[in-house]
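> Sequence isn't available, so here's the structure alone:
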């Protein structure tokens, strides 16, 4: 069978990612809890590249803000992995945890329902995604945010091996597709060539 060509992963622009996080934080929610929880959710997608199922199954014991790490249990392919997190993400998660405690949430799931003491659900995340799509005017899916994370990491200088580990890819070839997605970034970099100013 001939190999089917892989299309480039769809992503949102860096400016759109900033805007999405801004709106997740500043949306006129009815409760402060929603502001901090929803910003933490979208920060995790954009700063750590989690899959939807990985975020929904995240437990309190999986998040270690002292050591700036997140433990993903039984990700795709039933594999565990550890993802390092940066200070921006840690700050967002910490804010949420303070609010979570104030709201007496004691269930083992990291992200919880606003009104109930139970884990945030897939349908809840779907409703939230639709709300933020409408408010921001940005067309995105959770998977598109994962692709955005991968592309931004490469553009920021992350090596392909490290990214592969963070994404939880069993084969590094899966990660290399993101190299093509950074062509736009490469075009912007080529103007830095030292001979560009040389005129014959």
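Cool, got the structure. If you're wondering where the values come from, they're calculated on a predicted model, not measured in any experiment. Residues are numbered from 1 along each chain as shown.
> can we go C-alpha only for contacts and neighbour counts from here?
Fine.
> element containing the spatially most central residue of the chain, please.
Centroid-nearest residue in the chain: residue 45, 1.8 Å away (criterion: Cα atoms, centre = their mean). Secondary structure assignment for residue 45, by DSSP states H and E: helix 32-48.
> Could I get the buried residue list for that helix?
Neighbour-count burial for helix 32-48 flags 33-48 (criterion: 16 or more other Cα atoms under 10 Å).
> Out of those residues, the closest to residue 131 would be?
Checking the buried residues of helix 32-48 against residue 131 by Cα to Cα gives residue 38 as the nearest, at 11.1 Å.
> OK, contacts around that closest one?
By Cα atoms under 8 Å, 6 or more residues apart in numbering, residue 38 lies in contact with 24-25.
> now do 7 Å
Residues near residue 38 by Cα atoms under 7 Å, 6 or more residues apart in numbering: residue 24.
> Could I get the full set of strands for this protein?
Shown for the chain, the strands assigned by DSSP state E span residues 63-64, 69-72, 81-84.
> Let's have the ones you listed in CSV, adding distance to residue 156 and mean neighbour count.
Converted to CSV, the strands of the chain look like this (distance: least, Cα to Cα, whole Å; neighbours: other Cα atoms under 10 Å):
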stretch, distance to residue 156, mean neighbour count
strand 63-64, 24, 17
strand 69-72, 20, 19
strand 81-84, 16, 16
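> Comparison target, given below:
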């Protein structure tokens, strides 16, 4: 089964061109699945897997305390794997066909209000090159709504400051051109003039945002920076690297932006993914009404 799994991973990387984090997720899920099927169910070939073995594996995940969302993701990974094997004529059947995905509660994304955004954006100390870098990153995230993976993937020639846009490569290797406001462009220019040169050790380094070694900043590195700045800003909400992306979309819609335009800027392939932010704005309107209307 390991050979079939390698072929599937190669398909995801080369033909589907999925994002690195998505590929890692598929691989983690399916390695655990194959290991369980072989060691616990004692099935040694793909054609030996039936619906009951998959049900047993999902029950095993539930016993481990995995959430409905994690189990649903595993089902999606397993289904994609077996469909690939059927399509490639490696298997004669798809045992995952009648497996039902558990019902998921739709959780609304956490967002910052405008005052919290201001406090976070003002947290970096602009007297240091670290502060100039952090300010530029936060301003860029809030100005464009790009993902953190897209942020750290930016190169110098992706930021077109005088023309007011950034170019990024998103999920599925798709390119997006996103408008950039004056405030973010100014912060990035300040970082390029006074901050980045102090980090750089190799003049051929192309990465826009770099760490203290002068190399491309990692997702983990950004997460550590964000946690520190959140504490500095006195924000008690549990922020994630996606929080500024969620806030960007919500604040645009609250101020009358077109849903299709927000979808394009976020890089969502399906508008239903973007529509969740309309639920956020409705919830926030209810909160404002309850707080301020005299007869609420």
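Everything's here; your move. Since we're looking at a predicted model, the values are computed, not measured.
> Any chance you could compute the TM-score here?
Once superposed, chain against chain, the TM-score is 0.83 (TM-score structural alignment, normalised by the length of the first structure); 184 aligned residues with a Cα RMSD of 2.2 Å.
> quick one on the thing from earlier: the residue nearest to the centre of the first structure -> the second structure?
Under the alignment defined by TM-score structural alignment, residue 45 of the first structure corresponds to residue 141 in the second structure.
> Likewise for residue 169 of the first structure?
Residue 169 of the first structure maps onto residue 268 in the second structure when the alignment is built from TM-score structural alignment.
> so how far is residue 151 of the second structure from the residue lying closest to that match once chain neighbours are set aside?
Nearest residue to residue 268 of the second structure, sequence neighbours excluded (Cα to Cα, 6 or more residues apart in numbering): residue 274, at 6.8 Å. From residue 274 of the second structure across to residue 151 of the second structure, the span is 20 Å (Cα to Cα, to the nearest Å).
> picking that back up, pull the contacting residues for the residue nearest to the centre of the first structure.
Applying Cα under 7 Å, 6+ apart to residue 45 of the first structure gives the contacts 145-146.
> Now do it against residue 143 of the first structure, distance only.
To residue 143 of the first structure, residue 45 of the first structure is 9 Å away according to Cα to Cα.
> same deal with residue 80 of the first structure?
From residue 80 of the first structure to residue 143 of the first structure the distance is 19 Å (Cα to Cα).
> so which helix or strand takes in residue 58 of the second structure?
helix 51-63.
> how about that helix: buried residues?
Residues of helix 51-63 of the second structure classed as buried by neighbour count (16+ other Cα under 10 Å): 53-54, 57-58, 61.
> ok, of the residues you listed, which one's closest to residue 33 of the second structure?
Nearest member of the buried residues of helix 51-63 of the second structure to residue 33 of the second structure, counting by Cα to Cα, is residue 57, at 7.0 Å.
> residue contacts, the nearest residue to residue 165 of the first structure once chain neighbours are set aside?
Of all residues not flanking residue 165 of the first structure in the chain, residue 81 sits nearest, at 7.6 Å (Cα to Cα, 6+ apart). By Cα under 7 Å, 6+ apart, the contact set of residue 81 of the first structure is 71-73, 168.
> Which single one of those is nearest to residue 15 of the first structure?
residue 168 (26.0 Å).
> Roughly how far does the closest one sit from residue 21 of the first structure?
Residue 168 of the first structure is 24 Å from residue 21 of the first structure, where distance means Cα to Cα.
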